[in-house]
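**Student:** Sharing a model that was predicted from the sequence below.
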Amino acid sequence: MQDGVLTHAQLVAGGVARAELARMQRRKELRRVHPRIYVDHTGPLNWHQRAWAAVLYADPAYLYGPSAESPRTEQLARPGFVPDPIHVAIDQTRRIKAQPGIVIHRLTNLESHAFGGTPPRLKLEDNALAMAHEARSEIDAVACLAQVVGRSYVTPASLQTALGRFPSLRRRAWIATIIDDLESGSHSVLEHGYLTKVERAHGLPPAERQVPRTTPSGNQFRDVEYAAYGLVVELDGALGHDAWRDQARDADRALDDLAASGTVTARLRWHQVFGTPCRTAHAVARILTSRGWPGDPRPCSGDCPIATDP
């Protein structure tokens, strides 16, 4: 069950005396991986053996972060693939000595976040929120949620429940609103982000929001509309692991095409609003200018790439 990885305590419980343990190591029947952790061969460890060795060394511990999901078979078979360090979570109150190839994280009330598995790991929802807690930026925090949304048994309700186990989560109120949006189907966090990070921060003209329109297919609401210049901005708040990075890349390309052609509808995603708001503002400004806006976008800060001169 442990892919040939054993602890010293397990060997002793199985009747292996100190002299026999030393003899097995001399015969290369066992090899020491970490203090009091052994593997039953002398060759390189595969990913699962490294994961077991890390969890057993730090026991009680659970696979955490990027290590909570095993690498795909095609990744492991890729020539030159170098596996990342194994990340494990231990209880906040414990201190253990670091070992090569193991990254230690500490969580409060660890057992409440734990899931079974072989090796044991954090629950998907709890793992995503723990990673969001450590995320350096808002877009990175959203990406952590995208890793699990739509997976088996992961729902907005289960994310809400997991959030209750993280009373001190960074950006907690903001993340709670994102989860609310997922449940209701609205995009309020994305809409507010566009207003503050793209439109206002870069001096774009004020737009109308949630504008009702009657179409042949029924009533619709447009997220953002610059009616005087014939531009509609639709905000797509969908999250999902498989398409997350591809969506960001494709949306960037589509926005550049819109800016060049002056097409009247732009569809933006999380990446454009929270990841690259300055780039997005510049593209939207180009569309508005092509449709008669006489203004210029302004830099939002000293290092904003937007230039005021054409």
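**Tutor:** Alright, I've got the coordinates. Just so it is clear, the model here is predicted, and its values are computed rather than measured. Numbering: from 1, shown residues only.
**Student:** only C-alpha atoms for contact and neighbour calcs from this point on.
**Tutor:** Noted.
**Student:** give me the number of residues near Ala77?
**Tutor:** For Ala77, the count of nearby residues is 9 (other Cα atoms under 10 Å).
**Student:** before we go on, here's another structure to hold up against the first:
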Amino acid sequence: MERLRDEIQGGVISRKQLRELHAQDHDIRRLVRNREITAIHPGVYVNHTGNPTWGQRAWAAVLACWPAALTGRSALPKPPERGPIEVMVPMSRTVRAPCGVIVRRRARFDGYVDWAAYPPRQLVAEAAIDAAAEAADVNEAFSMLADLVQSKALRAGALVEALGHRRRLRDRRLLRELLDDLTAGACSVLEREYLRRVERAHGLPTGERQVADSVAGVSVERDVTYAAYGLVVELDGRAFHRGAASRDADHARDLDAAAVRGLRTVRITYGQVLGDPCRTAVRIGELLARGGWSGELRSCPECSEQRGR
């Protein structure tokens, strides 16, 4: 029993659990004195004297506030290694947060906890919505949600469903816009800004996003494809963090797309999207027109601002 609990809880155990194993208070004091266990929080111990791992800190936080579950960022598949552990308890309880723990009272508790997880945690879609609502800014919120969708930890539809339950959530309308963009296929901050500030704002045709293809035996996924007009837009958000080999591979794929699919590829950077979206839209419009697009580019508020300078 003790060995099983040690494996499941990563060496963390509460005073209550020790008592369930028939340990008396003097037994617990002896274990602490002999340095066989060390207190992490009042009434919660770990079976070594070194720095606890993230998993041990998570177990300790949940046991210290029991019944409780990880919530927000702490409940996501890749939680932040540093910073406080977030746990949730039912709205009916008032729990004093131990050092290094944030306690959140949730109306949505029963039925929204994965009790089979180790440690127990909020359902991932619910946790993602809570974490995004508490993000520092819109880009951080979008990046968080996009990473979950892109890594296939969640479907965008599951996030939309979770948000649908939150009628009183702060910034609910903004989160819905972010999820709409994710559903449309924008999977990074740069892709979302291109979608909003270049494509939609200027009346460009809607491109297909994340189109999977195989050219010359190599699988590729193109950011934005305007197949009817023979144009691919690749958004280079990481251009300054990649080596020569990666850049060569990118350009080889561009060449393959041109030779095999007849698709011309242009690469757009952060500066072109965030710093000068209007000029970028004009140039993309010209390229689309060469491919047969007969639509009309429209002005956006940023275009008007630039003309007024």
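**Tutor:** Right, received. Where do you want to start? Since the structure is predicted, the reported quantities are computational estimates derived from the model, not experimental observations.
**Student:** Next, Pro180 of the first structure: secondary structure please.
**Tutor:** No Pro there; residue 180 of the first structure is Asp. Three-state assignment for Asp180 of the first structure (DSSP: H, G, I helix; E, B strand; the rest coil): helix.
**Student:** dump the residue contacts of it.
**Tutor:** Residues near Asp180 of the first structure by Cα atoms under 8 Å, 6 or more residues apart in numbering: Pro156.
**Student:** so where do the helices sit in the stretch 151-300 of the second structure?
**Tutor:** For the stretch 151-300 of the second structure, the helices identified by DSSP state H, counting those that start in this stretch occupy 156-164, 172-183, 189-193, 244-256, 270, 277-290, in order along the chain.
**Student:** how big is the offset of the second one relative to the first structure?
**Tutor:** This means helix 172-183 of the second structure. Superposing on the first structure and averaging over aligned pairs (mean Cα distance after the TM-score superposition for the first structure), helix 172-183 of the second structure comes out at 4.0 Å.
**Student:** Please apply the same query to the first one.
**Tutor:** Between helix 156-164 of the second structure and the corresponding residues of the first structure, superposition yields a mean separation of 2.6 Å, by mean Cα distance after the TM-score superposition for the first structure.
**Student:** can you list contacts of that helix?
**Tutor:** With contact meaning Cα under 8 Å, 6+ apart, helix 156-164 of the second structure is reached by Ala125, Glu126, Ala128, Ile129, Val149, Arg172, Arg176, Leu179, Leu182, Thr183.
**Student:** Adding neighbour count as columns, could you present the residues you listed in JSON lines?
**Tutor:** Formatted as JSON lines, these follow (neighbours: other Cα atoms under 10 Å):
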{"residue": "Ala125", "neighbour count": "26"}
{"residue": "Glu126", "neighbour count": "23"}
{"residue": "Ala128", "neighbour count": "27"}
{"residue": "Ile129", "neighbour count": "24"}
{"residue": "Val149", "neighbour count": "20"}
{"residue": "Arg172", "neighbour count": "16"}
{"residue": "Arg176", "neighbour count": "15"}
{"residue": "Leu179", "neighbour count": "21"}
{"residue": "Leu182", "neighbour count": "24"}
{"residue": "Thr183", "neighbour count": "18"}
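**Student:** Quick one: those as a markdown table, columns for distance to Val113 of the second structure too.
**Tutor:** Below are the contacts of helix 156-164 of the second structure laid out as a markdown table (distance: Cα to Cα, whole Å):
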| residue | distance to Val113 of the second structure |
| --- | --- |
| Ala125 | 11 |
| Glu126 | 9 |
| Ala128 | 13 |
| Ile129 | 14 |
| Val149 | 21 |
| Arg172 | 22 |
| Arg176 | 23 |
| Leu179 | 23 |
| Leu182 | 25 |
| Thr183 | 26 |
